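Provided below for reference: sequence and predicted model.
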Amino acid sequence: MTRVQMNAFRQRMVKASERLARQLATSIVEGEIEEGARLPHESEMLNQLKVSRATLREALRLLEVWGLVVIRTGPGGGPTVRRPSSGELAEHLGLMLQFQQLTLQDVSDARLALEPMMARLAAERITPEEIADLRDSVEVMKRSYDDPAQFWAQNQRFHSAVAEAGDSRVISMIVDAVKFIADGASSGVHYERAELEDVVRAHTKIIDLLEAGDAEGAASSMHRHLDVGRRFIARNQPATLRSPLRWPD
């Protein structure tokens, strides 16, 4: 009879440094330690927290990795509290997608599920100021057919703005995390003027539906817009859809 090793069922023990880091992180997140505040000197923290120097230093390194402190060296240095931005989450998640060897096809699948949902929410919640911002992005795109960098920057601006207007911060941050390869341009896909004009028309239609409060129409048009883009890549550069994602230049 095979003997089962009970330690196979034992949960991972949380290290003292990780437990301390979580406690300090909670204090930062809940505002007990304000952004910009400098944490006490190491000797004072050791006395207050009753932990070893190794545990404290490892906990601070974890907080630095999590983006909750900046550790400066030299006179007047030490750990200073900060709050990470949603853009940093986007960068980290984007990098994780690359490390997982995911493809443009994988990201396209996610966007086809998420962005129509955000367009539906945006139609119910969008403000006149947000509509104006979206229309401005389209006007800049119209002036940027010969400036690909500006054109695709405005494309990202449009998709981020729709996600933000949906007022679902979790989904919005995920959309931001994948939008840098949303159009395929950063993966080497080439677009002619006609395709760029189609993008502008699609954006304009989505904005009109958002302004009209047509949730289902906005969601349907967003899905159609993304699907047309994916089919264009599949037709013209199919290998790009299957290639691992690249970190954008």
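Looks like it arrived, so ask away.

switch to C-alpha atoms for all contacts and neighbour counts from now on
OK.

so residue 162 touches residue 117, yeah?
No: Residue 162 lies out of contact with residue 117 (CA atoms under 8 Å); the separation is 10.3 Å.

ok, which stretches of this structure are strands?
Assigned strands in the chain, in chain order: 69-72, 78-81 (criterion: DSSP state E).

how about CSV for those, with distance to residue 182 and mean neighbour count added?
Shown next, in CSV, are the strands of the chain (distance: least, CA to CA, whole Å; neighbours: other CA atoms under 10 Å):
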stretch, distance to residue 182, mean neighbour count
strand 69-72, 31, 18
strand 78-81, 33, 20
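
between these, which one is closest to residue 197.
If you check each of the strands of the chain against residue 197 by CA to CA, strand 69-72 wins as the nearest, at 44.8 Å.

give me the contacts around that closest one.
For strand 69-72, contacts defined as CA atoms under 8 Å, 6 or more residues apart in numbering pick out 60, 63, 64, 77, 78, 79, 80, 81, 82, 83.

could you dump those into JSON lines with distance to residue 101 added?
Output for the contacts of strand 69-72, formatted as JSON lines (distance: CA to CA, whole Å):
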{"residue": "60", "distance to residue 101": "31"}
{"residue": "63", "distance to residue 101": "28"}
{"residue": "64", "distance to residue 101": "27"}
{"residue": "77", "distance to residue 101": "39"}
{"residue": "78", "distance to residue 101": "37"}
{"residue": "79", "distance to residue 101": "35"}
{"residue": "80", "distance to residue 101": "35"}
{"residue": "81", "distance to residue 101": "34"}
{"residue": "82", "distance to residue 101": "31"}
{"residue": "83", "distance to residue 101": "30"}
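
tell me the two of those residues that are most distant?
77 and 83 (18.2 Å).

put this next to the first one:
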Amino acid sequence: MAKSSANGMAKSSADDPISNLAVRRAIAATRGEKVSRTVARLVARTIADDRLQPGAALPSEQEMANNFGVGRASVREGLRLLEAQGLVTMRQGVGGGPSVAEPTGAAFGDTMSMYLQVNDIRLYEVVEAVIEMEGLAAALAADKVARGEIEDPEELEALEPHTDDITSNREFIETSVGFHDHLRQLAGNYILALMGSALAHLFSDRAIGAHPSDWNDRERTVFADAHAQIGRAIRAGDAATARQLAMDHMRDAVSMTLGDNPTVLQDRVDWK
């Protein structure tokens, strides 16, 4: 079966890892491993090797079963493993089937929370990690500016706070989250960006309810000023200042988020 790769080029079945004879050999060579896990691993490898983008359709369960030389039940279980990890989406109905999912920090954080729960990890440990990672991301971004590795002015302009037109609590939160997501992207380290986003999601998902009401004008101003200072330090290539400002801002953000409910930090990070 021919299919298109990420660059739109058609691929023959002989070149396609999902239908290549080498896949059958890989299945046979890993009989000590559960077949469904082998299927999941090979599908994940195909997504990476072919650089398939979110939304790209994968072969149907039956096609995979035929190409792999395994039962459809093993394919289905393998796809469910990938779906649980946030790597594959199973679409229902006409035109449905497996497709590549959008990798997000939220999905990664949900998976991570299972491990944190069984190890009895408390929210304050998540906060400590978030503060350190945010500082590191800001420092790395500033270093890249200092070395001339960030040349697109629009990437740096995105660090400017745009809060004048914000009228709702939701817009304020989305703008703040967007600032930090962009900051982590500028750091140029995908692992740091993914981990930072995942941990920030774990905290906000569990602590945002502790905030007594909508963010008031004073709180919004504090956030906007902090973002502006961090942005200036990064644009100046001052890694030490950017790191300290980012860490201080995260501490203040946690304090304002929790308000009069700091005991939330002692809560266990349960899987939701």
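Sure, I can see it. All values reported here derive from a predicted model rather than from experimental measurement.

who has more neighbours out of residue 162 and residue 117 of structure 1?
Comparing residue 162 of structure 1 with residue 117 by neighbour count (other CA atoms under 10 Å), the higher total belongs to residue 162, at 28 against 21.

counterpart of the more buried one in structure 2?
If you follow residue 162 of structure 1 across to structure 2 using TM-score structural alignment, you land on residue 183.

what's the answer for residue 198 of structure 1, then?
Aligned counterpart of residue 198 of structure 1 in structure 2: residue 222 (TM-score structural alignment).

same check on residue 118 of structure 1?
So residue 118 of structure 1 corresponds to residue 137, using TM-score structural alignment.

list the contacts for the residue nearest in space to the middle of structure 2?
For structure 2, residue 105 is the residue whose C-alpha lies nearest the centre (CA atoms, centre = their mean; 2.3 Å). Applying CA under 8 Å, 6+ apart to residue 105 of structure 2 gives the contacts 194, 195, 196, 197, 198, 199, 201.

show me the contacts for the fourth one.
With contact taken as CA under 8 Å, 6+ apart, residue 197 of structure 2 is in contact with 105, 106, 109, 181.

check contacts around residue 123 of structure 1.
Listed by CA under 8 Å, 6+ apart, the contact partners of residue 123 of structure 1 are 166, 209, 210, 211, 212, 213, 214, 215, 218.

a markdown table for the strands of structure 1, including distance to residue 202 of structure 1?
Shown next, in a markdown table, are these (distance: least, CA to CA, whole Å):
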| stretch | distance to residue 202 of structure 1 |
| --- | --- |
| strand 69-72 | 43 |
| strand 78-81 | 43 |
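
of all the ones you listed, which one is nearest residue 186 of structure 1?
Residue 186 of structure 1 lies closest to strand 69-72 among these, at 31.3 Å (CA to CA).

mean deviation of the closest one from structure 2?
Aligned to structure 2 and superposed, strand 69-72 of structure 1 gives a mean residue distance of 4.5 Å (mean CA distance after the TM-score superposition for structure 1).

any idea how far that strand is from the chain center?
Remark: strand 69-72 of structure 1 is offset 23 Å from the chain centroid, using CA atoms, centre = their mean, to the nearest Å.

what's the answer for stretch 161-172 of structure 2, then?
That offset, for stretch 161-172 of structure 2, works out to 24 Å (CA atoms, centre = their mean).

what comes up buried for that stretch?
Of the residues in stretch 161-172 of structure 2, those buried by neighbour count under the rule 16 or more other CA atoms under 10 Å are 161, 172.

so which of the contacts of residue 123 of structure 1 are in helices?
With DSSP state H as the criterion, helices contain 209, 210, 211, 212, 215, 218 from among the contacts of residue 123 of structure 1.

got a PyMOL select line for the buried ones in these?
The buried residues among those can be selected in PyMOL (16+ other CA under 10 Å) with this line:
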select buried, resi 209+210+211+215+218
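
any chance of TSV for the ones in helices among the contacts of residue 123 of structure 1, columns distance to residue 228 of structure 1?
Formatted as TSV, these follow (distance: CA to CA, whole Å):
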residue	distance to residue 228 of structure 1
209	18
210	20
211	23
212	23
215	20
218	15
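
any figure for the gap between residue 176 of structure 2 and residue 183 of structure 2?
Distance, residue 176 of structure 2 to residue 183 of structure 2, by CA to CA, to the nearest Å: 11 Å.

whoops, residue 112 of structure 2 was the one
22 Å.

next one: residue 90 of structure 2
Noted for residue 90 of structure 2: a distance of 32 Å to residue 183 of structure 2, by CA to CA.

tell me which of the ones in helices among the contacts of residue 123 of structure 1 is nearest to residue 102 of structure 1?
In terms of CA to CA, no member of those lies closer to residue 102 of structure 1 than residue 218, at 28.4 Å.

what is the aligned counterpart of that closest one in structure 2?
Checking TM-score structural alignment: residue 218 of structure 1 goes with residue 242.

touching, that match and residue 138? I think so.
Yes: between residue 242 of structure 2 and residue 138 there is a contact at 5.5 Å, judged by CA under 8 Å.

overlap of the contact sets of those two?
The contact sets of residue 242 of structure 2 and residue 138 overlap at 230, 234 (CA under 8 Å, 6+ apart).

count of neighbours near the closest residue to residue 222 of structure 1 other than its chain neighbours?
With CA to CA, 6 or more residues apart in numbering as the criterion, residue 222 of structure 1 has its nearest non-adjacent residue at 5.4 Å, and that residue is residue 116. If you count neighbours by other CA under 10 Å, residue 116 of structure 1 ends up with 25.

and residue 262 of structure 2, by the same measure?
By the criterion of other CA under 10 Å, residue 262 of structure 2 has 15 neighbours.

which stretches in structure 2 count as helices?
Using DSSP H, the helices found in structure 2 span residues 21-29, 35-49, 61-68, 72-84, 105-118, 123-146, 153-157, 169-186, 190-207, 217-235, 239-258.

which one of these lies closest to residue 270 of structure 2?
Short answer: helix 105-118, nearest of the helices of structure 2 by CA to CA, at 4.9 Å.

got the buried residues for the closest one?
Quick answer for helix 105-118 of structure 2 (16+ other CA under 10 Å): 105, 106, 107, 108, 109, 110, 111, 112, 113, 116.
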